[in-house]
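Enquirer: When you get a sec, could you give me coordinates for this:
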Amino acid sequence: MNLESGTKFGPYEILSSIGAGGMAEVYKALDTRLNRTVAIKVLHEQLWSDPQAKERFEREARTVAALNHSHICTLYDIGEQDGARYLVMEYLEGETLAERLRKDALPVNEALRIASDIADALEKAHQQGVVHGDLKPGNIMLTRFGPKLLDFSLTKPVQTSGVAAPDPMTTVSAESDRRILGTVEYLAPESLEGGDLDQSIDIWSFGCVLYEMLTGKSAFGQRTLSETIVHILKHDPDWELLPASTPLSIHALLRVCLAKDRNSRPNRMLGIARALEQPSVSGPKHNLPQRLNAFVGREQELSDMTSALAKHRLLTLTGPGGVGKTRLALEAAQKLLYDFPDGVWLVEFATVVEPQFVNQVVAAAMAVHEQPARPISETLFEYLENKSTLIILDNCEHLVESVAAIAEEILSRSRGTKIIATSRGSLSLPGERLWRVPSLSMPTHRFEDVPIQELHNYDAIRLFVHRARSVAPEFVLTPSNSSAILEICNRVDGIPLAIELAAARIKVLSPRQICERLSDRFLLLRTQSGTKEPRHQSLQAALDWSHDLLSGQEKQLFRQLGVFAGGWTLEAAEAICTSGGDLPVFEVLSFLTDKCLVQTKPFQDGMRFELTETIREYACEKLKRAGELAAVSNRHLMHFAHVAVQAELKLQGSEQQAVLEELAAEDDNFRAALTWGLQINPEVALEAANALSDYWRIRGRLVEAEGWLERAVKQEVSEQDQIMRARALCALGLIAIAQGKPSPATQFLEEALEKFRERNDEFGVARCLGNLALVALY
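Expert: Below you'll find the model as predicted:
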């Protein structure tokens, strides 16, 4: 619709047309009630009946209304007249940044001032949970009161259908049927690839705008749409175009804002605004190591970590060796570089042996020097007193007391300091937030076929493929190798170190060959890299590092826990394991849990404990080397045979459902116990198999029951245990009946009947006769 001058729109009188965009026309108007000039944005007439376009229009109104900021255009009113929806906004006199840049690049100081104001406005929006989504020079108005941020209509990606033809340079179709809306040359790589969008896309667009203000050239714009997209995904801007007077800190800021990997961009606009206000001759202060390879996945973990650090001053990352605590901490630190103006400092304790050197190592990491006749700790605390810093205390587990002491003192003396610690366990300090680092994400049903397009959604698979490509650039995930790669990631429990070491073997082995060799994973998963610490060069070394820090009692219990398959209860641990000292098993078990070697999960009214399969294999090897495997396995067999016998008595009563759940949780332990027992103690194995036969039958697991019972009855047993053999034969007969096999059923039952009669077991005789009667019905 085209509104003529003098047209009345409610209490507003149209004065003139300002311009039009893809969704709306904008007019200069007079508010006749307040006698002030306003801008009216009217939705295009062809979009009045489009629900998605109207929703975007209304969302813009709600969004801008919630943002009260001096550098965001103010919303005055919203309304509808004769079917036309409109917004009434602050009228701004001046020119857009796009119009200004058509003349020339801005002087460096002016560009930094405008960028600082826009960064402040975006920080306000992000605090309100709003992502602009279309930041570009055309949406920044330069006024005599400073820049104003316009057009929040693309605050999130929307599904579009039947919308009027858009400008081809402002809409890109993703591989799916979703369209990514925004001006292409300012879109982040993840926007083009159809990924989930967050405030990092605004940070990218901000970097594009700042680059353009300084150079007068588009950071990524090319002659055609396809060339522009390729440039965004594959190339960097021409950094040599930046003026010679651009501070080095701004060079560094632009590079991180325009990082292809959004995890490498700054976490918040607040730190960016600070860096723009006080540009320095160097970049942000830090001693973080240069990345040797890309960080893959973990987007949710990074988001959760930074959110936790916003609420807590001490965040301790825990987890077993190889799970990626250090790398995750460093990646979070990279994102937070601009949030801490006084620096982000990494303190590495892996090679520190003596606790008395902890203070010196922390001070040295921050370049704090000793002063004569004064403890280094006092010099350090004085240095940090009014600073805003982030300190990463890495690998604290072998120096817990000393590290905890200095961390507590730092936090009490420097209110602007925050700490990320990595450790196998807690520092046990007030206000500490423990955050257990999980293994990389994998499909829930691990060994089922997963469509190849879905595998790319899992971090474990993504990491394997990425690291494989680093040694074999032609490597790709295909339908023929996907199942092997999934099996590899499953068998190493999604542990990043193990996945990286496995992927490195792609140079000489196929995924299937790697899979076949994982039976000796500790031999296969190693490297001779000269850039990695010894504990990161093999899976064995990573676990040795954790094991060597355990006390004698902890080591003994840890290796004995390797006998369990599929987890255990506290009662089972107390019945089977010994701690070798004064401390009870439950207390030592809690220590191992704190040190992230043992995991817990709720079960019924209590807890179950478990080891990942990789750690369990390591513990089993320790158990063998200690010469304890036979004794512990015998106790394991006796305990679970007793569990089976006690459960059998309850299966026919009111507790049946709870008992079935308890038995199901121990399936792997029963199988392990039976396997051991059939070799070492067939009498006990026979008793356990008999006790479990009703459970297997109720669960419909007839083939498994048949297999165990047949193996059990073939074993040589003493004369006094022949009655147990007869029971097993009777159970086999009943299973054969259920399988519709009358001939084997008759054979089993008649042999059992003979043995029961020889021993005058009237109940056994009656049971066999009853079952033979069932056979006669066939």
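
Enquirer: going forward, measure contacts and count neighbours with C-alpha atoms only.
Expert: Fine.

Enquirer: what's the distance between the spatially closest residue to residue 711 that is not a sequence neighbour and residue 149?
Expert: With C-alpha to C-alpha, 6 or more residues apart in numbering as the criterion, residue 711 has its nearest non-adjacent residue at 7.8 Å, and that residue is residue 678. Between residue 678 and residue 149 the computed distance is 76 Å (C-alpha to C-alpha, to the nearest Å).

Enquirer: so what does whatever helix or strand residue 753 lives in touch, helix or strand wise?
Expert: Assigned by DSSP states H and E, residue 753 falls within helix 742-758. Judged by 3 or more C-alpha pairs under 8 Å, 6 or more residues apart in numbering; DSSP states H and E, helix 742-758 is in contact with helix 722-738, helix 762-776.

Enquirer: Which secondary structure elements does the first one sit against?
Expert: The reference is to helix 722-738. helix 682-698, helix 702-713, helix 742-758, helix 762-776.

Enquirer: for the last one, same thing?
Expert: For helix 762-776, the packing partners by 3+ C-alpha pairs under 8 Å, 6+ apart come out as helix 722-738, helix 742-758.

Enquirer: which of these sits most buried?
Expert: helix 722-738 (a mean of 24; mean count of other C-alpha atoms under 10 Å).

Enquirer: Pull the residues that contact that one.
Expert: Helix 722-738 is touched from outside by 686-687, 689-690, 693, 697, 702, 705-706, 709-710, 712-713, 742, 744-749, 751-753, 755-756, 759, 764, 767-768, 771, 774-775, with contacts defined as C-alpha atoms under 8 Å, 6 or more residues apart in numbering.

Enquirer: Apply 7 Å and report the result again.
Expert: Helix 722-738 is contacted from outside by 686-687, 690, 693, 702, 706, 709, 713, 742, 744-746, 748-749, 752, 755-756, 768, 771, 775, using C-alpha atoms under 7 Å, 6 or more residues apart in numbering.

Enquirer: Would you do the same for the sequence below? I want to compare the two.
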Amino acid sequence: MSKSLDLAEGAAPDRPERHHSLRAAFTSSWGLLTPGEQRALARLSVFRGGFERPAGSQVGGAPLRTLLGLADHSLLRRDREGRFALHEVVRQYAAEALGMDPAEFGAASRAHAAHFLALAEEAAPELLGPEQARWLERLSTEHDNLRAALAWLLERRDAGAALRLAAALHWFWYVRGHHREGLALLEAALALPRVSGAARELGEYPAARARLDEALLLSQGAGARTQEAKVLHALGLNSRGLGGLEEAQAFLTRAEAIQREVGDRWGLSTSLNDLGITWLLRGEGARPPSLRGEPGPQGGHRGPARGGLRPRQPGERLG
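Expert: Model (predicted):
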């Protein structure tokens, strides 16, 4: 790897003088590094937008001492929160060096994808809990790394890992408004059932319905009751978006029944919320769902205490 930059330089003699000057400065710094530091710097080039120290150790094989040594050579910077980052020019040159060793490039890329898949799957349940804001911020900080990890998995055609990562990021994409990007990545990852949510947010209701119908059959065939309820809930929202309120209520009621059966409290709370909205949209004559006193996703209660507000009943006048 120590000769990689010389080889890359010789392959492009027609680059601008400024580029040669930058490369000369980097090559000089590269030559002052130990072989271990060169290997670590090259592997760290797979990161995008910086990284935390544990990630640097896991992916780059770089303990804190090595990271601080690279910072002393001005090849790595560290912010006040302790997060490390490579200047983009340094990262590109280090990536060239890494690319000259396909085995090392593959190992670093696999470690990077594995690290951020684990992070996304750790975050997924937390995004539905009281620590949602903190985890949303953490995923936002690592968004470029998550994109890079998913892009590498898609390029490698690792459908299993790509689908797992895309599914784990679904709620992050939804809450932060990355609908179009999420839709494109989910479709590339073989269109998980949750892709329909992104399509629905973009107003592509027919496309969402087609995917959801297929997803419902798959979840039912696999006996995946929790996922089946999620698909039924999404079908209800899709039908409501198309104005099919009666069909929407039927789908949501089926989702509610399964969520009660499997004990999915978060899913139940969202289905009851959307059942209530659908009931209100249907107006007079529609039978209201039992919304009072239902448990919320964290074990609280969504319904009002005695004397609190409640949905207005059909025909009831405001007093």
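
Enquirer: Now for the corresponding residue of structure 2 for residue 668 of structure 1: which residues touch it?
Expert: The alignment partner of residue 668 of structure 1 in structure 2, by TM-score structural alignment, is residue 144. The contact partners of residue 144 of structure 2, by C-alpha under 7 Å, 6+ apart, come to 48-49.

Enquirer: who has more neighbours, residue 678 and residue 149 of structure 1?
Expert: A count of neighbours by other C-alpha atoms under 10 Å puts residue 149 above the other of residue 678 of structure 1 and residue 149, at 25 against 19.

Enquirer: which residue lines up with that one in structure 2?
Expert: In structure 2, residue 149 of structure 1 lands on no residue (TM-score structural alignment).

Enquirer: where along the stretch 501-650 of structure 1 do the strands fall?
Expert: Secondary structure of the stretch 501-650 of structure 1 (DSSP state E, counting those that start in this stretch): strands located at 599-603, 606-610.

Enquirer: Output the contacting helices and strands for the first one.
Expert: I take that to be strand 599-603 of structure 1. If contacts are counted by 3 or more C-alpha pairs under 7 Å, 6 or more residues apart in numbering; DSSP states H and E, strand 599-603 of structure 1 sits against strand 606-610.

Enquirer: What of the last one?
Expert: Contact partners of strand 606-610 of structure 1 among helices and strands, from 3+ C-alpha pairs under 7 Å, 6+ apart: strand 599-603.

Enquirer: Counting neighbours, what do you get for the equivalent of residue 163 of structure 2 over in structure 1?
Expert: Alignment note (TM-score structural alignment): residue 163 of structure 2 maps to residue 686 of structure 1. When neighbours are defined as other C-alpha under 10 Å, residue 686 of structure 1 has 29 of them.

Enquirer: Residue 686 of structure 1 contacts residue 708, correct?
Expert: No. Assessed by C-alpha atoms under 7 Å, residue 686 of structure 1 is found out of contact with residue 708, at 8.8 Å.

Enquirer: so the residue nearest to residue 711 of structure 1 makes contact with residue 685?
Expert: Yes. In this structure, residue 678 of structure 1 is within contact of residue 685 by C-alpha under 7 Å, at 5.7 Å.

Enquirer: overlap in contacts of those two?
Expert: Common neighbours of residue 678 of structure 1 and residue 685 (C-alpha under 7 Å, 6+ apart) are residue 712.

Enquirer: I'd like to know how many residues surround residue 91 of structure 2.
Expert: Neighbour tally, residue 91 of structure 2, other C-alpha under 10 Å: 22.

Enquirer: what residue of structure 1 matches up with it?
Expert: By TM-score structural alignment, residue 91 of structure 2 lines up with residue 616.

Enquirer: Who's the closest spatial neighbour of that match, skipping the chain neighbours?
Expert: Looking at residue 616 of structure 1 with C-alpha to C-alpha, 6+ apart, the closest residue is residue 562, at 5.0 Å.

Enquirer: Please pull up the equivalent of the one you found in structure 2.
Expert: Per TM-score structural alignment, residue 562 of structure 1 is aligned with residue 45.

Enquirer: for its match, what are its contacts?
Expert: 91, 94-95.

Enquirer: again with residue 126 of structure 2
Expert: 132, 135.

Enquirer: With residue 121 of structure 2 instead?
Expert: Residues in contact with residue 121 of structure 2 (C-alpha under 7 Å, 6+ apart) are residue 168.

Enquirer: Residue in structure 1 paired with it?
Expert: Alignment note (TM-score structural alignment): residue 121 of structure 2 maps to residue 645 of structure 1.

Enquirer: same deal with residue 234 of structure 2?
Expert: Match for residue 234 of structure 2 (TM-score structural alignment): residue 771.
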